[in-house]
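Asks: Test case, fold it:
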Amino acid sequence: MNSSTDENRPGAQTPVDLTRAEALHLLSTVSYGRVVFTRNALPAIRPVTHLLDGDEIIIRTRLSAKVAIAVDPGTVVAYEVDQIDPVQRLGWSVVVTGTARQIIEPDRLARYEKLLTPWVDLAMDVAVGIQADLVTGIRFGGAG
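Replies: Here you go, the predicted structure:
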């Protein structure tokens, strides 16, 4: 299984665990990720844009969106971001697990509306905050 393509490709990388601070810093350097939530008792995943506000990940969505419907106060969700180069086998991945809640404070909603642009061209009328209760991350090959 040693083709010339395989010979030019770097070998497998050993993952290195990130500290909480390193993982949150890397998360803050990208503007999109994937939120994982429960829908009809099964896992569901949606790509979204985000911003990090302290230890809280903020996403904007629609009131009718599956993720907004699934989030009751105290609902546990996961949020994943990464930057991985599959050719060089370098990069990092961060997963945050925490409680989510809809943000209802008018001043916070207005602030997030200005700071966070969704990547779909639909009206976003809900903001969801995900508390970074458990933060894990790995780095491959010293990237990041």
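Asks: going forward, measure contacts and count neighbours with C-alpha atoms only.
Replies: Will do.
Asks: Can you give the contact residues for stretch 36-43?
Replies: Ala44, Ile45, Arg46, Lys66, Val67, Ala70, Val76, Val77, Ala78, Tyr79, Glu80 (C-alpha atoms under 8 Å, 6 or more residues apart in numbering).
Asks: shouldn't the second one be in contact with Val35?
Replies: Yes - assessed by C-alpha atoms under 8 Å, Ile45 is found in contact with Val35 at 5.6 Å.
Asks: to compare against the first, here's another:
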Amino acid sequence: MNRRNLKELSEAESLRRLAAVPFGRIVFTRQALPAIRPVNHVVVDGQIILRSGAGTIISAEVATWDTVVAYEVDELDADRHLGWSVVATGVARLVADPGEAARLGELVHPWVAGAMEQVISIRPEIVTGFELVP
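Replies: Model prediction:
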């Protein structure tokens, strides 16, 4: 096995990498336990934007009130043991303004079929990242 060094990424580099990928995982609390769901996202004006449908777990647990969440993205190569990971922690809020929700919602392209009329914004307050390097 090739052991790698762990290199810490700056906040700016972490945010750049987060914005460069379309897919991540939102981590939230459900029934007092951690829950994780994969979602598509975009980064707009420093905020992580995602969409959800009414009646989903994300809608019920995250979109109904201001919720502290973590958002994780990565690119890892299991064969070469290289890659990186970024975690952003902040408050998720439903975008309530219909015009702003429509504008931001147009930018997110979910991979899952179905209506996703809710737009959620996460404002990162803590951003950390690391890279596995030779």
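Asks: Superposing both, give me the TM-score.
Replies: Once the chains are overlaid, their TM-score stands at 0.94 when taken by TM-score structural alignment, normalised by the length of the second structure; 133 aligned residues with a C-alpha RMSD of 1.2 Å.
Asks: In terms of packing, which of Ile45 and Val35 of the first structure has more residues around it?
Replies: Val35 (23 against 17; other C-alpha atoms under 10 Å).
Asks: The more buried one - that's part of a strand, no?
Replies: Yes - looking at Val35 of the first structure with DSSP: H, G, I helix; E, B strand; the rest coil, it is inside a strand.
Asks: so who does it touch?
Replies: Taking C-alpha under 8 Å, 6+ apart as the contact definition, Val35 of the first structure lies against Ile45, Arg46, Pro47, Val48, Val77, Ala78, Tyr79, Glu80.
Asks: Which single one of those residues is nearest to Arg62 of the first structure?
Replies: Distance to Arg62 of the first structure across those (C-alpha to C-alpha) is lowest for Val48, with 11.5 Å.
Asks: Would you map the strands across the second structure?
Replies: Defined through DSSP state E, the strands belonging to the second structure, from first to last, are 5-9, 23-30, 33-40, 42-44, 47-52, 67-77, 82-94, 118-133.
Asks: excluding its backbone neighbours, what's nearest the equivalent of Val69 of the second structure over in the first structure?
Replies: Alignment note (TM-score structural alignment): Val69 of the second structure maps to Val77 of the first structure. Nearest-residue entry for Val77 of the first structure: Phe37, 5.0 Å, with adjacent residues in sequence omitted and distances by C-alpha to C-alpha, 6 or more residues apart in numbering.
Asks: Tell me the residue in the second structure aligned with the one you found.
Replies: Residue correspondence to the second structure (TM-score structural alignment): Phe37 of the first structure is matched to Phe28.
Asks: give me the number of residues near that match?
Replies: Residues contacting Phe28 of the second structure under the criterion other C-alpha under 10 Å number 20.
Asks: Pretty sure Glu11 of the second structure sits against Val127.
Replies: Yes - here Glu11 of the second structure reaches Val127: they are 5.8 Å apart, a contact under C-alpha under 8 Å.
Asks: For the aligned residue in the first structure for Glu8 of the second structure, grab the count of nearby residues.
Replies: Superposed on the first structure with TM-score structural alignment, Glu8 of the second structure falls opposite Asp17. Each residue near Asp17 of the first structure was counted by other C-alpha under 10 Å, and the total is 16.
Asks: From what I see, Asp17 of the first structure and Gly142 are in contact.
Replies: No - with contact defined as C-alpha under 8 Å, Asp17 of the first structure does not reach Gly142; the gap is 10.8 Å.
Asks: re the thing from before, now the buried members of the contacts of Val35 of the first structure.
Replies: The neighbour count (16 or more other C-alpha atoms under 10 Å) marks Ile45, Val48, Val77, Ala78, Tyr79, Glu80 as buried among these.
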